[in-house]
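[1] From the sequence below, what's the structure:
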Amino acid sequence: MSLDDLKIIISLEQPDTFDAVNLTGELSEVLKSITGDSGRNSFNPDDVKLKRSVFVVARDSLGNAIGCGALRPIDENIAEVKRMYVRKKHMGCGSKILSYLEDKAREFNYSALWLETRLINNNAVSFYERNGYKRIKNYGKYIDYPQSVCFEKKL
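    Predicted structure coming up:
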């Protein structure tokens, strides 16, 4: 971990800002190269403009946007983590974004966080497992998607 990684600043933003659009666009390209699907159909930016939801951008000590993540409600007690992405050279940033989203979920009085990724996305699967997420049955639109894996973390 570099000194710049220790100075990561995470801030709330709208998902349609310049940096947010660029980061989520990069994420879509990365996901398409790994899974064959960009994931764009699984994320509506308006979902993170709802009450008890957020979109965040992480920046390095120079103010450069280096990562993003979002939280949206599934129901009164469960929120979903969406659009987690970090540019590769910024180790430790993903955990900081995820921790920030978990803190926000607690503030919003959610009792659990859920998320979906693809089994083929080994880096994402191991990242969520390292951060205390447990595999659960596929939910929602992912129920009949054997290529998907869903996770939960109790808060």
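
[2] from here on, contacts and neighbour counts on C-alpha atoms
    Noted.

[3] and the gap between T17 and C68?
    Between T17 and C68 the computed distance is 12 Å (C-alpha to C-alpha, to the nearest Å).

[4] Compare these two (neighbour count), which wins?
    C68 (31 against 10; other C-alpha atoms under 10 Å).

[5] helix, strand or coil for that one?
    strand (DSSP: H, G, I helix; E, B strand; the rest coil).

[6] got the contact list for it?
    By C-alpha atoms under 8 Å, 6 or more residues apart in numbering, C68 lies in contact with A20, L23, T24, F55, V56, V57, A58, R83, M84, Y85, V86, I97.

[7] Please apply the same query to V56.
    Per C-alpha under 8 Å, 6+ apart, neighbours of V56: I10, S11, L12, E13, Q14, C68, G69, A70, I97.

[8] S111: which of those residues is nearest?
    Lowest distance from S111 to these (C-alpha to C-alpha) belongs to A70, with 16.7 Å.

[9] list the helices and strands the longest helix seen in the chain packs on?
    Criterion DSSP state H: the longest helix present in the chain is helix 18-35. When contacts are defined as 3 or more C-alpha pairs under 8 Å, 6 or more residues apart in numbering; DSSP states H and E, helix 18-35 sits against strand 65-73, strand 78-86.

[10] And this one, please, so the two structures can be compared:
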Amino acid sequence: MITIKRTNSDNIDFIKLVKELDKSLGVYYKDEKSFYEELNNIDKIKYAVVAYNENEKPVGCGGIKKYSKNEVEIKRIFVPTAYRGKGIATIVLKELENWSKDLEFEKCILETLKEKPYAIAFYEKNKYKEIPNFGEYKNAENSICFEKEIK
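    As a prediction, the model looks like this:
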């Protein structure tokens, strides 16, 4: 059974999972590493969730940060390889969407990498629609952006 804890980016389990995520993303970032590292700084994430298994081991995470008056940006969703395929990422994403609704936001937006077809398929399966790249990602050729109405 998976349990979810609402927390913030100071949570030690969140920090450890994000470090593991960053290590795995290094292969994708190549020459754009500093660009993406700056955008993925967890200090800007006020709302974070950590998923725990029945042994209280952290097995997934994600965060949201305010993007505009009505939008939050989904950030740093990650499930370690050993725990993938068990629906944990979906549980994390749904909790982030629910928290966004609780905070009275109307839309979730996000960015992922074009080189990660499994991530693209995951967001599409969860009813996210592709949109033009937004904000800092506008000219990022390796990025693809999505949105979902949550009101």
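
[11] Could I get the TM-score for this pair?
    Between these two chains, after superposing, the TM-score reads 0.90 (TM-score structural alignment, normalised by the length of structure 2); 145 aligned residues with a C-alpha RMSD of 1.4 Å.

[12] if we can go back for a sec, could you export the contacts of C68 of structure 1 to TSV, including columns for distance to Y142 of structure 1?
    Formatted as TSV, these follow (distance: C-alpha to C-alpha, whole Å):
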residue	distance to Y142 of structure 1
A20	25
L23	24
T24	21
F55	22
V56	24
V57	26
A58	28
R83	16
M84	18
Y85	20
V86	24
I97	24
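
[13] what's next to the longest helix of structure 1, contact-wise?
    13-15, 37-40, 57, 65-68, 83, 85, 118, 120-121.

[14] List buried members of the residues you listed by neighbour count.
    Among the contacts of helix 18-35 of structure 1, those classed as buried by 16 or more other C-alpha atoms under 10 Å are 13-15, 38-40, 57, 65-68, 83, 85, 118.

[15] Can you convert those residues into TSV and add a column each for distance to D4 of structure 1?
    Converted to TSV, these look like this (distance: C-alpha to C-alpha, whole Å):
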residue	distance to D4 of structure 1
E13	21
Q14	24
P15	24
S38	29
G39	30
R40	30
V57	16
A65	13
I66	11
G67	14
C68	17
R83	23
Y85	18
R118	30
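
[16] and stretch 132-147 of structure 2, which residues are buried?
    For stretch 132-147 of structure 2, the neighbour count (16+ other C-alpha under 10 Å) marks N133, F134, Y137, S143, I144, C145, F146, E147 as buried.

[17] my bad, should have said stretch 80-91 of structure 1
    Going by 16+ other C-alpha under 10 Å, stretch 80-91 of structure 1 has these buried residues: E80, V81, K82, R83, M84, Y85, V86, H90.

[18] swap in stretch 90-108 of structure 1?
    Under 16+ other C-alpha under 10 Å, the buried positions of stretch 90-108 of structure 1 are H90, C93, G94, K96, I97, L98, Y100, L101, E102, K104, A105, F108.

[19] do you know how far D43 of structure 2 is from I88 of structure 2?
    If you go by C-alpha to C-alpha, the gap between D43 of structure 2 and I88 of structure 2 works out to 24 Å.

[20] Next: G60 of structure 2.
    Counting by C-alpha to C-alpha, the gap from G60 of structure 2 to I88 of structure 2 is 7 Å.

[21] intersection of neighbour lists for the two?
    Taking C-alpha under 8 Å, 6+ apart as the contact rule, G60 of structure 2 and I88 both touch A51, V79.

[22] what's the mean distance for the longest helix of structure 1 versus structure 2?
    Once fitted to structure 2, helix 18-35 of structure 1 is off its aligned match by 1.3 Å on average (mean C-alpha distance after the TM-score superposition for structure 1).
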